[in-house]
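>>> please find the sequence and the predicted model below.
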Amino acid sequence: MHLRKNGTLAAISLCLAGAAAVLGCRETYEFDYLYQELPFDMEKVHRPRIPDRQVLLTDFGATGDGVTLNTDAFRRAVDSLSSLGGGHLVVPEGIWLTGPVTLKDNIDLHVTPDAVIRFSSDRSLYPIVETVFEGLDTKRCISPINASGAKNISITGGGTIDGSGDDWRQVKRSKMAPAQWKDLLASGGFTDDRGNVWYPDSSSFRGSLVSDAFNVPQGMVSDEDWESVKTYLRPVMIGLKECENVLLEDVLFQNSPCWNIHPLMCRNVIINNITVRNPWYSQNLSLIHI
């Protein structure tokens, strides 16, 4: 028994030392089960490499009371980590109201289990930017969480990210109970001529009148034209463009203004053990658009 135990330990030691070829040991790949019996060869995905460094959002003046706007604190935290080569931005317990957050290379947005990042419904915080929607070059409001050309980025931690989508989305009467519809009308907004669709404001309503079947406004020439339909240009909650080595894991995404997750022309993306939750009456709230 004593010799058997020593032999096992020796084999483990050799395997860890790099003698896998001799002993037949190999490192376990966590996503092996996804590649079984594929009819084609597919490159294996790997987690992004995030430096072993962390900062707290509160170190940059943030207040998690659900009322204080923390856009500048998020920006300073991301910029600080970026200047050091990256790391983990830890969002502690609390409700953290903010405008858009832009991720940069080598940064993990770590939303702890008792933390909620809640994006402001103030549409002035979301500039209109060039993007791709429904496969078409167009413009939309910038995504609450966004990145362009970034490498090694992640959103993790077990917390919640709330897009405040109720303040952006139009609603069809047929998707609501009569009492819900009555309350919605009482909140303000506009309806179409038949009273079948509710819009949060005149900008959203106008956008619906000038858009094609792909929900893309037509005839927009000037910046003023685009601004006149801004609310209709609902942002995708997680908008990542041409990024590489991306991980979304163990996070709840809820109440998105439009699509939930849109990794556009990204490479090596892992989406693992996430939850997406939206009202059943929501419009255009696909889980993932790739």
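Arrived safely.
>>> please make it C-alpha for all contacts and neighbour counts, starting now.
Will do.
>>> mind listing the strands for the stretch 1-150 of the chain?
Under the criterion DSSP state E, counting those that start in this stretch, the stretch 1-150 of the chain carries strands at the ranges 54-56, 65-69, 87-91, 94-98, 101-102, 107-111, 115-119, 128-133, 136-141, 145-148.
>>> put this next to the first one:
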Amino acid sequence: MKITNFLKHHFRHFNSAALIDAAEGYKNHLDNGGQMMVTLAGAMSTAELGISLAEMIRQDKVQIITCTGANLEEDVFNLVAHDYYERIPNYRDLSPQQEQDLLERHMNRVTDTCIPEMEAMRRIEDIILDEWMNADKNGESYFPHEFFYKILLSGKLEKYYQIDPKNSWLLEAAKKNLPIIVPGWEDSTLGNMYASHCISGDVKDVHTVKGGIQYMMYLSDWYISKAKEESTVGFFQIGGGIAGDFPICVVPMLHQDLQMENIPLWGYFCQISDSTTSYGSYSGAVPNEKITWGKLGVDTPKYIIESDATIVAPLVFAIVLGE
């Protein structure tokens, strides 16, 4: 039985039904000529979402991605150091001393998965530092994702690949030169490394790597160019946080701050979330709250799937891909 057929037979109520509705809404949006932004929060790259997301990119089911700095880099960490990762199924039972032991082995834990510092983080640092320093020397500046595109497309990392490269979503994005927005890149391992190299003087101009305001300007140009008709750009949000909160604000910025006319609202919205819909949480806010901020309209198709994104996202993607 195809995955899609299985899901439509069994997923009939509550969050499972919302999953089907959201996936069908995603397909309808694309079939009607729409564009789709996918946003990645949490540790989706370490959860190896690239296995399904890379295929979505290959089949043109995603036109732009917003992600945290962690998701940007962790897809590449997994690409070059997968064999050195350690999974800890009993992570809930670890004592403080056991956590300290992981630290002393340079194994940085993300829930049940440990990322190896030397084989992943330091290996990438050595290669990307050359790109930072060359750009700095030449008076050039690029976005964080553009530096990754450079090293991925250069082939410098190929000898280190430890997974099938078709499962790296960032590599697939680089091949298509897909637009990527990375708000708050400074809050990432490589962001910290970059700050250290600016402090030490290896990089003279801190603006060699572009930041969040420039990303918003970049996103606004992209949105204006793509959203030429009513409701042509959709928003598929995986998790919460800045990966979702930052890019969705481009629409009210264009309307309210730049006073631009004929800018359509987002034409589709779905969020996979486990955040509590209370306590002033932006990440947990129901879609209708976004109407009051000028992000979504009364008639915008809206979905929320309250579940674990590592379970839900690949299933939604399977339906969109017709698997």
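Nice, thanks for sending it over. Note that the structure is predicted; figures quoted are calculated from it, not measured.
>>> and the TM-score between them?
Once superposed, the chains reach a TM-score of 0.26 (TM-score structural alignment, normalised by the length of the first structure), with 139 aligned residues with a C-alpha RMSD of 6.9 Å.
>>> circling back: can you tell which of the strands of the stretch 1-150 of the first structure is closest to Leu247 of the first structure?
Leu247 of the first structure lies closest, by C-alpha to C-alpha, to one member of the strands of the stretch 1-150 of the first structure: strand 107-111, at 8.7 Å.
>>> now the angle from the closest one to strand 115-119?
110 degrees (axes from the mean of the first three to the mean of the last three C-alpha atoms, to 10 degrees).
>>> wasn't Gln271 of the second structure part of a helix?
No - using DSSP: H, G, I helix; E, B strand; the rest coil, the secondary structure at Gln271 of the second structure is strand, not a helix.
>>> residue contacts, it?
Counting by C-alpha atoms under 8 Å, 6 or more residues apart in numbering, Gln271 of the second structure touches Phe236, Gln237, Ile238, Gly239, Tyr303, Ile304, Ile305.
>>> in JSON lines, list those residues along with neighbour count and distance to Ala313 of the second structure.
Putting the contacts of Gln271 of the second structure into JSON lines (neighbours: other C-alpha atoms under 10 Å; distance: C-alpha to C-alpha, whole Å) gives the following:
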{"residue": "Phe236", "neighbour count": "23", "distance to Ala313 of the second structure": "10"}
{"residue": "Gln237", "neighbour count": "28", "distance to Ala313 of the second structure": "10"}
{"residue": "Ile238", "neighbour count": "25", "distance to Ala313 of the second structure": "7"}
{"residue": "Gly239", "neighbour count": "26", "distance to Ala313 of the second structure": "10"}
{"residue": "Tyr303", "neighbour count": "20", "distance to Ala313 of the second structure": "13"}
{"residue": "Ile304", "neighbour count": "22", "distance to Ala313 of the second structure": "12"}
{"residue": "Ile305", "neighbour count": "23", "distance to Ala313 of the second structure": "10"}
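>>> for those residues, work out which two are farthest apart.
The widest separation within the contacts of Gln271 of the second structure (C-alpha to C-alpha) is 13.2 Å, between Gly239 and Tyr303.
>>> ok so, going back, so of the strands of the stretch 1-150 of the first structure, which one's packed in deepest?
strand 107-111 (a mean of 25; mean count of other C-alpha atoms under 10 Å).
>>> and that one, what does it pack against?
The contact analysis (3 or more C-alpha pairs under 8 Å, 6 or more residues apart in numbering; DSSP states H and E) places strand 107-111 of the first structure against helix 71-83, strand 87-91, strand 151-156.
>>> any idea which element Leu30 of the second structure lies in?
For Leu30 of the second structure, the host element (DSSP states H and E) is helix 14-31.
>>> please name every helix or strand in contact with that helix.
Packing partners of helix 14-31 of the second structure (3+ C-alpha pairs under 8 Å, 6+ apart): strand 268-273, strand 302-306, helix 309-320.
>>> quick one: the strands of the stretch 1-150 of the first structure as JSON lines, columns for distance to Arg206 of the first structure too.
Below are the strands of the stretch 1-150 of the first structure laid out as JSON lines (distance: least, C-alpha to C-alpha, whole Å):
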{"stretch": "strand 54-56", "distance to Arg206 of the first structure": "42"}
{"stretch": "strand 65-69", "distance to Arg206 of the first structure": "29"}
{"stretch": "strand 87-91", "distance to Arg206 of the first structure": "38"}
{"stretch": "strand 94-98", "distance to Arg206 of the first structure": "27"}
{"stretch": "strand 101-102", "distance to Arg206 of the first structure": "28"}
{"stretch": "strand 107-111", "distance to Arg206 of the first structure": "36"}
{"stretch": "strand 115-119", "distance to Arg206 of the first structure": "24"}
{"stretch": "strand 128-133", "distance to Arg206 of the first structure": "16"}
{"stretch": "strand 136-141", "distance to Arg206 of the first structure": "15"}
{"stretch": "strand 145-148", "distance to Arg206 of the first structure": "26"}
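>>> I figured Arg118 of the first structure hits Val91, correct?
No - here Arg118 of the first structure does not reach Val91: they are 11.9 Å apart, not a contact under C-alpha atoms under 8 Å.
>>> what about Ser16 of the second structure, how many neighbours?
Ser16 of the second structure: 18 surrounding residues under other C-alpha atoms under 10 Å.
>>> ok, it - contacts?
Taking C-alpha under 8 Å, 6+ apart, one finds Ile305 in contact with Ser16 of the second structure.
>>> please consider this matter closed, and thank you.
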